[in-house]
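**Student:** After the sequence you'll find the predicted model.
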Amino acid sequence: MLIDEDSTRANEGASKPLRILMATEYLPPHISGIANRCKNLIKGYRDNGHHVTVVSVAGTDCDIVAPSVPNPFYTAQRMFIAVPLLLLWQLLDFTTPVPYDIIHAVGPLCFPFIFAMPLFKLRGVKVYISYHVYLQYYKRHYFGDNLILGMIVEGLYLLFYFMPLVCFADVVGIPSRTADWCVFAYSKRIHVMKSGLDTTLFAPREDEAVSVAETLATPTSQLTQRVVPDQSSRAGPILVYVGRLAAEKNVDFLIASMKHPKLAKTTLVIVGDGPERQRLEGLAEEIVGADRVYSYSGSQPGDIGLLKQSSSKRVIFAGMITDERETARFYAHADLFVSASASETFGFTVAESLSCATPAVVVRSGAFATIYRMIDEWMFEEGNVEDYADKITRTFKDRVVARKVSRRIAVNQFSVEAAIRNLLKTYECIVDEREHELESLDAVKEK
């Protein structure tokens, strides 16, 4: 059964303080859409008067540190290897009530918590599992035509991880309807979560703030008809990509497309780091020439001043930026955000760019095609360089109105307040065992 993302609009306020245990390996200073989502939710829950205990890895702002090791597939991210002893003691001490009403465990990791789920259920703690990664895409991308190896890995994953995890889950949350088939096959109930961001932090440039604010009061039909020519003398757009540099993100496509004639005067700024960075730098040098590539290699990432390099450089690697305010400035001072990743389950960076009044030219695939239907005219077909270049050219030409439309979409569609109300209401229904309410909120039934 699928609880629709709009299911909690009625009776949005929480009636009593909840005791929430949030178990997540994804929190700042780790940079990802999942980490930002968890940070925003935790703050929002506490601001709304709920008691939140956070279990996470060393180096994060959490209440209980769980034993962890670097993720072998991405060493910048740590992964749990055991449930914290303090938490186990709370569950095993039957002389004292467990201080939690509900646990929200964040997947696709949290693997050791599988073994603690029977204890949570035995002690009356409700279980909400959120599942944020589209692993079917990873399977195709990393195993390709090796069907036997892919089937073995998928079988092990289902048997030892996913099925035991969702077996104990009262509800499985997903960011969008773009999710692995096993989510729909084995989950007892599915909740499509709202994904909110701080639209005051991710904001337009200061010189645009007034005009964009005025735009929010203008009917969309009128706004889209008011095409205002931009008198800027800039020859070509500055594109920004923000995200991890890994094979599944398809940054190769963005770099290789720089040789297209329509993008001859375009600059691509890449904000982020990852295992593919060195190879991508080499690819950029092949495509635009070594003298037109700038790679920041200091101990600290580059700042917004790197955009000044755009007069002489065509591909700029800015490195990993952990300060969200600085990331927001990169979005706001670029002309367009670009992404060719088809592996997203939500695409937080798209919402962030729109909130900064920066139009997003993204692939028409995966979650992008469903969540961001309102910007379909800016999307390109997967792998089609001609379509990609054409969308960049057209969107850049109409960028004055496109920037205003972008900000309006973000403020209206992706506020963090709506996401918090949405999840709190769902938690309440689970904790209070209001099955009739959950049943009435089911929009789609999957088998």
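**Tutor:** Arrived safely. What you see is a predicted model; the values in this text were computed from it and never measured.

**Student:** contacts, neighbours, all on C-alpha from now
**Tutor:** Fine.

**Student:** how about the strands in the stretch 301-447 of the chain?
**Tutor:** Under the criterion DSSP state E, counting those that start in this stretch, the stretch 301-447 of the chain carries strands at the ranges 315-319, 336-339, 360-362, 442-444.

**Student:** Identify the residues contacting the third one?
**Tutor:** By Cα atoms under 8 Å, 6 or more residues apart in numbering, the surrounding residues in contact with strand 360-362 are 336-341, 350, 353-354, 368, 375, 378-380, 388, 391-392.

**Student:** need the strands of the stretch 301-447 of the chain in TSV with distance to residue 73, can you?
**Tutor:** Listed next are the strands of the stretch 301-447 of the chain as TSV, based on distance: least, Cα to Cα, whole Å:
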stretch	distance to residue 73
strand 315-319	19
strand 336-339	22
strand 360-362	26
strand 442-444	35
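
**Student:** Just checking the distance from stretch 71-82 to the centre of its chain.
**Tutor:** 18 Å (Cα atoms, centre = their mean, to the nearest Å).

**Student:** now stretch 69-82
**Tutor:** For stretch 69-82, the distance to the chain centre is 19 Å (Cα atoms, centre = their mean).

**Student:** Do a quick rundown of the strands in the stretch 1-150 of the chain.
**Tutor:** 2-3, 19-23, 51-56, 64-65, 68-71, 74-80, 102-107, 126-131.

**Student:** Tell me which other helices or strands the second one touches.
**Tutor:** Read that as strand 19-23. strand 51-56, strand 102-107 (3 or more Cα pairs under 8 Å, 6 or more residues apart in numbering; DSSP states H and E).

**Student:** in the first one, what's buried?
**Tutor:** What that stands for is strand 51-56. 51-56 (16 or more other Cα atoms under 10 Å).

**Student:** just to revisit the earlier point, adding mean neighbour count and distance to residue 72, write the strands of the stretch 301-447 of the chain out as a markdown table.
**Tutor:** Below are the strands of the stretch 301-447 of the chain laid out as a markdown table (neighbours: other Cα atoms under 10 Å; distance: least, Cα to Cα, whole Å):
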| stretch | mean neighbour count | distance to residue 72 |
| --- | --- | --- |
| strand 315-319 | 26 | 21 |
| strand 336-339 | 26 | 25 |
| strand 360-362 | 28 | 29 |
| strand 442-444 | 14 | 37 |
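
**Student:** this is the other structure I want to compare:
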Amino acid sequence: MRIFIATDAWKPQVNGVVRTYENLKRELEAAGHMVTILSPLDFATLPCPGYREIRLALARRSQVAALLKEGNYDHVHIATEGPIGLATRGVCLRKGIRFTTSFHTRFPEYIEAYTGLPAWISYAFQRWFHRPGIGMFVATRSLKTELSGRGFRRLMLWSRGVDTAQFKPRAKMGDAEDAAAKAGPTFLYVGRVSREKNVEAFLNLDLPGRKVVVGDGPILGLLRSRYPDVVFKGAKTGEDLAQEYSNADVFVFPSRTDTFGLVLLEAMASGLGVAAYPVTGPIDVVTPGVTGCLDEDLRAAALAALKLDRDQVRVQAMRHDWSRVANLFLANIYQARRAAGLGKRLVKAHAAKHLHIKPRATARPIS
């Protein structure tokens, strides 16, 4: 298949959405498909107000239309509701091109936290954005239930994966700072250092040992000055990030607003037990008492997670493979297009040939 994916989140951003589509592209292309990513790299950009690390594209519909016409794509998927997503949506509607979408981020809650704009207004915009699509991909069952209650339709489950070859248990290694500070357990947070991630809920915990934060974001400087006893290591990727997971004893995930949390899988694949609130994301990914501990008392969860069997944590994470994620992505496309009466034979043939999707696996009704 020739697949066109429009996303406002792409490199050099470091977040779960970017990693999801990087891995999806790799897996689909390895299976023989052609994937084109339309991203901010294709346009002039401006820094996002209050979040300069994110660039907003000055997306032109004429440019998007030309790309779609030139590529003669079998399917269009819109990943985000930003300027690129809006431009692609507009072109598709004008040209009669059917498309699927994804719900990755709780922008309504984030916008309310930063600006005070009531979340219901942003949810009304998101319903408008996703309504014309023939399928809307969501990461977890609890998120699907929640969004269904908010009036979203044609919801389809599309989970996430982890590179278990990169994220795996390793011998603990570190710099001089690590060696000097390692008295007691290490509690780790990995992710954006921003208000919506609720990082201070972790930093305020009374825990033995030390706390380590890996990541960058708009409030990193503020938190560094406010919490001098916490080790802030900045953003890390690849082998350096994988080593940080292995150096820790517990992974603490304080966010209450994530739709999934790829870092949960990375931690678990590294044999690291998770401590989190019992909210969407953790309740769908973490097996309580096996791969992590969920509690409204985050300190109690963190201390309980110290006692988990790291080998068993790793075993559970091995179930989340990126090839399965790519498989499900194609299966959802086939299902959505079949329900809309579009291209059944083409999509089914390609899916069965390249990713070995059995027809019965795609027969789930859209709800």
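**Tutor:** Received the coordinates, thanks. Just so we're clear, the structure is a prediction, and the values are computed from it rather than from any experiment.

**Student:** Would you mind giving the secondary structure of residue 217 of the second structure?
**Tutor:** coil (DSSP: H, G, I helix; E, B strand; the rest coil).

**Student:** Which element is encountered next along the chain beyond the longest helix seen in the second structure?
**Tutor:** Using DSSP state H, we find that the single longest helix of the second structure is helix 322-339. From helix 322-339 of the second structure onward toward the C-terminus, using DSSP states H and E, the following helix or strand is helix 344-355.

**Student:** Pull out the buried positions in that next one.
**Tutor:** For helix 344-355 of the second structure, by 16+ other Cα under 10 Å, it's 344, 347-348, 350-351, 354-355.

**Student:** any idea how far that helix is from the chain center?
**Tutor:** The answer for helix 344-355 of the second structure is 26 Å, by Cα atoms, centre = their mean.

**Student:** tell me what it is packed against?
**Tutor:** helix 322-339.

**Student:** In the second structure, what residue corresponds to residue 346 of the first structure?
**Tutor:** Superposed on the second structure with TM-score structural alignment, residue 346 of the first structure falls opposite residue 260.

**Student:** wouldn't its match be in contact with residue 283 here?
**Tutor:** No: Residue 260 of the second structure lies out of contact with residue 283 (Cα atoms under 8 Å); the separation is 9.3 Å.

**Student:** Those two: who's more crowded?
**Tutor:** For residue 260 of the second structure versus residue 283, the count of surrounding residues by other Cα atoms under 10 Å is larger for residue 260: 25 against 18.

**Student:** and that one, how far is that from residue 316 of the second structure?
**Tutor:** With distances taken as Cα to Cα, to the nearest Å, residue 260 of the second structure is found 16 Å from residue 316 of the second structure.

**Student:** The stretch 151-300 of the first structure: strands as residue ranges?
**Tutor:** Counting by DSSP E, counting those that start in this stretch, the strands of the stretch 151-300 of the first structure are 171-174, 190-192, 238-242, 267-271, 293-295.

**Student:** any chance of those strands in JSON lines, plus mean neighbour count and distance to residue 252 of the first structure?
**Tutor:** Below are the strands of the stretch 151-300 of the first structure laid out as JSON lines (neighbours: other Cα under 10 Å; distance: least, Cα to Cα, whole Å):
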{"stretch": "strand 171-174", "mean neighbour count": "26", "distance to residue 252 of the first structure": "28"}
{"stretch": "strand 190-192", "mean neighbour count": "25", "distance to residue 252 of the first structure": "31"}
{"stretch": "strand 238-242", "mean neighbour count": "25", "distance to residue 252 of the first structure": "12"}
{"stretch": "strand 267-271", "mean neighbour count": "26", "distance to residue 252 of the first structure": "11"}
{"stretch": "strand 293-295", "mean neighbour count": "21", "distance to residue 252 of the first structure": "15"}
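
**Student:** just to revisit the earlier point, now the match of residue 346 of the first structure: closest residue in space, sequence neighbours ignored.
**Tutor:** residue 281 (4.1 Å; Cα to Cα, 6 or more residues apart in numbering).

**Student:** what's the burial count for that neighbour?
**Tutor:** 24.

**Student:** Alignment lookup: it to the first structure.
**Tutor:** Taking TM-score structural alignment, the alignment pairs residue 281 of the second structure with residue 367 from the first structure.

**Student:** got the contact list for its match?
**Tutor:** Neighbours of residue 367 of the first structure in contact, by Cα under 8 Å, 6+ apart: 176-178, 342, 344-347.

**Student:** closest to residue 84 of the first structure among the buried residues of strand 51-56 of the first structure?
**Tutor:** Nearest to residue 84 of the first structure, judged by Cα to Cα, of those is residue 55 at 8.3 Å.
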